[in-house]
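Engineer: Task: produce atomic coordinates for the following.
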Amino acid sequence: MNHRSLLTRLVQTMLTMALLAGLSACSVGVDLQRPAPVKQTFLIELQRDNILAPATAPSLVIAPVRMASAYEGRALVYRMQDDRFESDYYNQWFTAPRDQLGEAVAYWMRRGSVFADVLPPTLAGEADYRLDLVVTDFYVDMRDAADHRARVTLQAYLSARETAGRRLIARVEVAADAAVVPAEGESVGNAQSRVTALADALGKALVKLETSLAQALN
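Structural biologist: So this is what the prediction gives:
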């Protein structure tokens, strides 16, 4: 190979490398200009009528809610297959789910007819009863592509205050689901629709729980 051929090949190689570098820079430039997905945050909101409890109804305190480990994080959780769950990084709860659920349960029981009042944790020693809750299911089931459903399961332990300590009155497990209703013009529900369905399922579960607690106290 003569010097001229070698020089020609060297120039061609350098031009090719320069072209590839330019294309790479253009590609990076496009990626940098692409808007990043926006993270959304949500609150659990329940609505129910206020029912006056009898003056003789007992008081209640709600212990800190415990969540199954799969649902402790702030990301919404979806069940994709029987043994596969996914968390949604871009759609999250505004605060820890256990805190939101604790506030939601307190709101529900305070407006119901079973307990005269729901006391704050600082007055736990004054309450007639304590409610301990474990949330074992809190996800959106997407295994059926045509029927997404929110699922909530609660384990509840009601104990009475006594001189010698606390006495377990009732152990209850309730479960409920609710359909994810797509917004107009959508074939499947968006994140807001899933949050609404989770709130609906929670409300249904609390109706069952309240009924069971009333029966345990009678």
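
Engineer: From here on, just use CA atoms for contacts and neighbour counts.
Structural biologist: Noted.

Engineer: burial measure for residue 87, as a count.
Structural biologist: Counted with other CA atoms under 10 Å, residues neighbouring residue 87 total 17.

Engineer: and the closest residue in space to it that isn't next to it in sequence, how far is that from residue 57?
Structural biologist: Excluding its sequence neighbours, the residue lying closest to residue 87 (CA to CA, 6 or more residues apart in numbering) is residue 77, at 4.5 Å. Separation of residue 77 from residue 57 (CA to CA, to the nearest Å): 38 Å.

Engineer: thought residue 91 was touching residue 73?
Structural biologist: No - using CA atoms under 8 Å, residue 91 makes no contact with residue 73, being 11.6 Å away.

Engineer: Who has more neighbours out of these two?
Structural biologist: Per other CA under 10 Å, whichever of residue 91 and residue 73 has more neighbours is residue 91, with 20 against 16.

Engineer: quick one: contacts for that one?
Structural biologist: 39-42, 75-76, 191 (CA atoms under 8 Å, 6 or more residues apart in numbering).

Engineer: neighbour-wise, which of the residues you listed leads?
Structural biologist: residue 76 (24 neighbours).

Engineer: shared neighbours of residue 91 and residue 73, anything?
Structural biologist: By CA under 8 Å, 6+ apart, no residue touches both residue 91 and residue 73.

Engineer: To compare with the earlier structure, here is another sequence to fold:
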Amino acid sequence: MRTPLKALILCLAAATLAACASPPLSRPAPDRRLFNISAQRPEAAPAPKNAPLAATVLKVRPLQINPAFQGKEMVYRLGDSRFDSDYYNTFFTQPAQNLTGQVRQWLARAGLFGNVVDSTSQVADTHLLEGMVNALYGDFTDKGAPKAVMEAQFFLVANKGDAYTVLFEKDYSRVVAFQPGGGDAAALAQAYNKALAEILAELEADIRQALNSRK
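Structural biologist: This next block holds a predicted model:
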């Protein structure tokens, strides 16, 4: 009676070891989905025609992001002080890099400055834009009404002969609801797009007002 039982145990052990020894590439890869946040400005504004404005250069510095939200994995708020990250649903690039590029592209199409460049450009700037993303998460505290939360702070700085003056500073916040369901991550990504577009439209209007007030 002991021999068949012992043989069965040995067979099971051998099968377990064989499975563990399988080459990693032969195992099915986890199903991960990648997203990017984007906000395309509807139309490009005409380039500045007057000489002073045409000579302006806005340099967009890399956005800083609250450490809690700077990773690629999507972050979900599940309770008053409970957050979790999603290994299977991530951003294609780091949020700081992604959002910095979106801000630069939006303002380049807005036509507020002669040129809009990134921080690596050697072109002398007349204005600087700095920003901090303070919140970027999906709020699932109410499972029946999830929301995308995006909060940011921007500074517009004028540069005259290396003398820097803050033209304005403002906090921006958007909470965009989306329908719960099996595709929560995809719906959250779309809600982020809407939140970012609304923030950048407001930022553009504020920059325009700040520039006009100094004419």
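
Engineer: you'd agree the residue nearest to residue 87 of structure 1 is up against residue 90?
Structural biologist: No - if you go by CA under 8 Å, residue 77 of structure 1 and residue 90 don't touch, sitting 11.3 Å apart.

Engineer: who's more crowded, those two?
Structural biologist: Remark: of residue 77 of structure 1 and residue 90, residue 77 carries more neighbours, 23 against 13, as counted by other CA under 10 Å.

Engineer: Aligned counterpart of the more buried one in structure 2, please.
Structural biologist: By TM-score structural alignment, residue 77 of structure 1 lines up with residue 75 in structure 2.

Engineer: State the distance from that match to residue 135 of structure 2.
Structural biologist: 10 Å.

Engineer: what touches both of those two?
Structural biologist: With CA under 8 Å, 6+ apart, residue 75 of structure 2 and residue 135 have common neighbours residue 69.

Engineer: counting residues per helix, which one in structure 2 is longest?
Structural biologist: As assigned by DSSP state H, the longest helix anywhere in structure 2 is helix 184-212.

Engineer: still on that earlier bit, let me see the contact set for the match of residue 77 of structure 1.
Structural biologist: Residue 75 of structure 2 neighbours (CA under 8 Å, 6+ apart): 69, 83-86, 136-138.

Engineer: Any chance of those in JSON lines with distance to residue 169 of structure 2 and secondary structure as columns?
Structural biologist: Output for the contacts of residue 75 of structure 2, formatted as JSON lines (distance: CA to CA, whole Å; DSSP: H, G, I helix; E, B strand; the rest coil):
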{"residue": "69", "distance to residue 169 of structure 2": "22", "secondary structure": "helix"}
{"residue": "83", "distance to residue 169 of structure 2": "29", "secondary structure": "strand"}
{"residue": "84", "distance to residue 169 of structure 2": "31", "secondary structure": "strand"}
{"residue": "85", "distance to residue 169 of structure 2": "31", "secondary structure": "strand"}
{"residue": "86", "distance to residue 169 of structure 2": "33", "secondary structure": "strand"}
{"residue": "136", "distance to residue 169 of structure 2": "20", "secondary structure": "strand"}
{"residue": "137", "distance to residue 169 of structure 2": "23", "secondary structure": "strand"}
{"residue": "138", "distance to residue 169 of structure 2": "26", "secondary structure": "strand"}
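
Engineer: Most neighbours among the residues you listed, please name it.
Structural biologist: residue 138 (28 neighbours).

Engineer: Spatially nearest residue to the most centrally placed residue in structure 2, not counting backbone neighbours?
Structural biologist: The residue lying closest to the centre of structure 2 (CA atoms, centre = their mean) is residue 95, at 3.6 Å. Nearest residue to residue 95 of structure 2, sequence neighbours excluded (CA to CA, 6+ apart): residue 70, at 6.1 Å.

Engineer: tell me the contacts of that neighbour?
Structural biologist: Contacts of residue 70 of structure 2 were listed using CA under 8 Å, 6+ apart, and they are 94-96.

Engineer: Then residue 138 of structure 1?
Structural biologist: Counted by CA under 8 Å, 6+ apart, residue 138 of structure 1 has contacts 71, 77, 150-153, 198.

Engineer: 6 Å instead, please
Structural biologist: Shown in contact with residue 138 of structure 1 (CA atoms under 6 Å, 6 or more residues apart in numbering): 151-152.

Engineer: Now which residue in structure 2 aligns to it?
Structural biologist: Per TM-score structural alignment, the equivalent position to residue 138 of structure 1 in structure 2 is residue 136.

Engineer: how near is the residue nearest to its match when sequence neighbours are not counted to residue 159 of structure 2?
Structural biologist: Among residues not flanking residue 136 of structure 2 along the chain, residue 150 sits closest, at 4.8 Å (CA to CA, 6+ apart). From residue 150 of structure 2 across to residue 159 of structure 2, the span is 29 Å (CA to CA).
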